[in-house]
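Novice: sequence plus predicted model, see below.
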Amino acid sequence: MASKLPDLLWAQRVPHVYLTIDLPNVTASTAKIELTEDSMHFVGNGGIDQSKYEVTVNFLKSIDIEKSSHAIKPRNVIFFLVKKEEEWWPRLAKEGKARNIKVDWNNWKEEDEADEDEQPPSDFDMSQFGGMDGMDFSGMGGMGGMGGMGDMSGLGDMGGMGGMGGMGGMGGMGEPDDEDDDDDDIPDLEAGEGEKEGDEIKEEKKPEEEEEAKEEPKSE
């Protein structure tokens, strides 16, 4: 039975190429991938019916085989190809256009749009290349450093932000109100004292009133 030809999708940046064999359910145990400086050859079973697929691509320019790598994923096979010379390729294959080679528009950027510090597309998750010889992650826009986010454990102190629940303690701000209440009570206390003084005055006047009452009959 003749092998089928899978579709290839490609995108690039000045330093590297993103190449995808658009074939799901590739059986890793039976797939054979040969990657050289000038070409890529794939043969393996995939698709719903696990048919045999095979494809060969002769690259327009050479790649650095030591820094390039690939990974078999559930939906496709991906390649991260590092160019030997950092330059823009007008096409992927040396032979020219091929009916099964298509532009990966989801990941494509024009030469003047590419950012040197940008991270690889999500489809090309670098964790898929973990442990590959020659794979230098230091030049991958610091993705490895993202793991350093684990250091955010130091932000556990921010858990103290929960202490802002202690802002409830700002209910203690009510204390000045209590003091104000005390201040408001002061006039009442003075009034009370005034009343006591008034009572004392009245008490002092009682004897005089009694004397005046006694003197009235004498005037008659």
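Specialist: Looks like it came in fine.

Novice: drop to CA atoms for contacts and neighbour counts, all remaining ones
Specialist: Will do.

Novice: can you confirm Leu9 is in a strand?
Specialist: Yes: the assignment for Leu9 is a strand, going by DSSP: H, G, I helix; E, B strand; the rest coil.

Novice: now do the strands in the chain.
Specialist: Ranges of strands in the chain, per DSSP state E, are 7-12, 16-22, 32-35, 39-46, 51-58, 69-72, 77-82, 101-103.

Novice: name the helices or strands packed onto the second one?
Specialist: So that's strand 16-22. Here strand 16-22 touches strand 7-12, strand 77-82, going by 3 or more CA pairs under 8 Å, 6 or more residues apart in numbering; DSSP states H and E.

Novice: adding distance to Leu23 and mean neighbour count, write these out as a markdown table.
Specialist: A markdown table is the format used below for these (distance: least, CA to CA, whole Å; neighbours: other CA atoms under 10 Å):
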| stretch | distance to Leu23 | mean neighbour count |
| --- | --- | --- |
| strand 7-12 | 7 | 20 |
| strand 77-82 | 7 | 22 |
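
Novice: the ones you listed: which one's closest to Asn25?
Specialist: Nearest of the helices and strands packed on strand 16-22 to Asn25, taken as CA to CA: strand 77-82 at 9.5 Å.

Novice: next one for the comparison:
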Amino acid sequence: MSRLPEVKWAQRVDKVYITVLLPDAKSPKVNLEPDGRFTFSATAGAENHLYELKLDLFDKVNVEESKINLGVRSIFCVIEKAEKEWWKKLLRGDEKTPHYVKVDWDKWADEDSDDVPVDDMDLGGMDFSNFGDFGGMDGTGVEDDMGDDLDDTEDEEQEAVKQDGEVLETKAEAVQSA
């Protein structure tokens, strides 16, 4: 009888990431069909247990553009979607997601998140090279004035409120108790 490996998944609008977590997998076989059928088999462990996995992905995929990386600790698949759209779940059908299939939160991105790499962002032709010198923190004296204000505040907090020559509390304590 075969065992089920743990699977993690995440998606982008154009691809699905599937990671099969199976350390030291021997003779891994991965098959992907255009209709979204994903199969995996390998042996692992000291007793060479057989691990098998069959997933019916939510929608059709582009097999030719998809990639598989066989690593020592896992098998990582980048599966290109046939249509660029967000899937509402990984698997087709109304059944509950199997217990061995989990979201890969390290790779997850929401539909409305900004996952465009910084180098590819369209800045509308704006040139930010002139914004290198931010005023105030480059020796113009602004930070000196800020430091004086803080020193005055500390001095005021240290002054005591006195009544009949007896120290009752500092101004800061008086404000807190009010």
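Specialist: Done, it's in. The structure displayed is predicted, hence computed values, not measured ones.

Novice: before we move on, the earlier item: to Lys102 of the first structure, which of the helices and strands packed on strand 16-22 of the first structure lies closest?
Specialist: Minimum separation from Lys102 of the first structure across these (CA to CA) falls at strand 7-12, 4.9 Å.

Novice: picking that back up, which one of the helices and strands packed on strand 16-22 of the first structure lies nearest to Arg91 of the first structure?
Specialist: That would be strand 7-12 among these, by CA to CA, at 9.4 Å.

Novice: between the closest one and strand 51-58, how many degrees?
Specialist: 40 degrees (axes from the mean of the first three to the mean of the last three CA atoms, to 10 degrees).

Novice: returning to what we had before: make TSV out of the strands of the first structure and add distance to Glu110 of the first structure.
Specialist: Converted to TSV, the strands of the first structure look like this (distance: least, CA to CA, whole Å):
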stretch	distance to Glu110 of the first structure
strand 7-12	9
strand 16-22	13
strand 32-35	26
strand 39-46	24
strand 51-58	22
strand 69-72	23
strand 77-82	17
strand 101-103	12
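
Novice: hey, where'd the helices end up in the first structure?
Specialist: For the first structure, the helices identified by DSSP state H occupy 174-219, in order along the chain.

Novice: can the helices and strands packed on strand 16-22 of the first structure go into JSON lines with extra columns for distance to Thr30 of the first structure?
Specialist: Listed next are these as JSON lines, based on distance: least, CA to CA, whole Å:
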{"stretch": "strand 7-12", "distance to Thr30 of the first structure": "19"}
{"stretch": "strand 77-82", "distance to Thr30 of the first structure": "13"}
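
Novice: relative to Trp105 of the first structure, which of the ones you listed is closest?
Specialist: Judging those by CA to CA, what sits closest to Trp105 of the first structure is strand 7-12, at 7.4 Å.

Novice: residues in the second structure matched by the closest one, start to end?
Specialist: Strand 7-12 of the first structure corresponds to residues 6-11 in the second structure, going by TM-score structural alignment.

Novice: average gap between that stretch and the first structure?
Specialist: Here the mean offset of stretch 6-11 of the second structure against the first structure after fitting is 0.6 Å, by mean CA distance after the TM-score superposition for the first structure.

Novice: returning to what we had before: out of the helices and strands packed on strand 16-22 of the first structure, nearest to Gly44 of the first structure?
Specialist: Of all these, strand 77-82 sits nearest to Gly44 of the first structure, with 10.9 Å by CA to CA.

Novice: with the second structure overlaid, how far apart is the closest one on average?
Specialist: Strand 77-82 of the first structure, aligned to the second structure and superposed, deviates on average by 0.5 Å (mean CA distance after the TM-score superposition for the first structure).

Novice: okay, and that strand goes to which residues in the second structure?
Specialist: Following TM-score structural alignment, the aligned partner range for strand 77-82 of the first structure in the second structure is 75-80.

Novice: contacts for that stretch?
Specialist: The contact list for stretch 75-80 of the second structure (CA atoms under 8 Å, 6 or more residues apart in numbering) reads 14-22, 61-63, 65-70.

Novice: what about 6 Å?
Specialist: 15-20, 61-62, 66-69 (CA atoms under 6 Å, 6 or more residues apart in numbering).

Novice: of these, which pair is most distant in space?
Specialist: The most distant members of those, if one measures by CA to CA, are Val20 and Asn62, lying 19.4 Å apart.

Novice: neighbour count: these two, which is higher?
Specialist: Val20 (21 against 17; other CA atoms under 10 Å).

Novice: identify the residues contacting the more buried one.
Specialist: 7, 74-75.

Novice: now Glu65 of the second structure, nearest residue through space, not along the chain?
Specialist: In space, and not counting its chain neighbours, Glu65 of the second structure is closest to Glu80: 6.0 Å by CA to CA, 6 or more residues apart in numbering.

Novice: looking at this, Asp144 of the second structure is in a strand?
Specialist: No: counting by three-state DSSP, Asp144 of the second structure is not part of a strand but helix.

Novice: so what does it match up with in the first structure?
Specialist: The criterion is TM-score structural alignment: under it, Asp144 of the second structure has no aligned partner in the first structure.

Novice: okay, now Asp144 of the second structure: neighbour count?
Specialist: That count, for Asp144 of the second structure with other CA under 10 Å as the rule, works out to 12.
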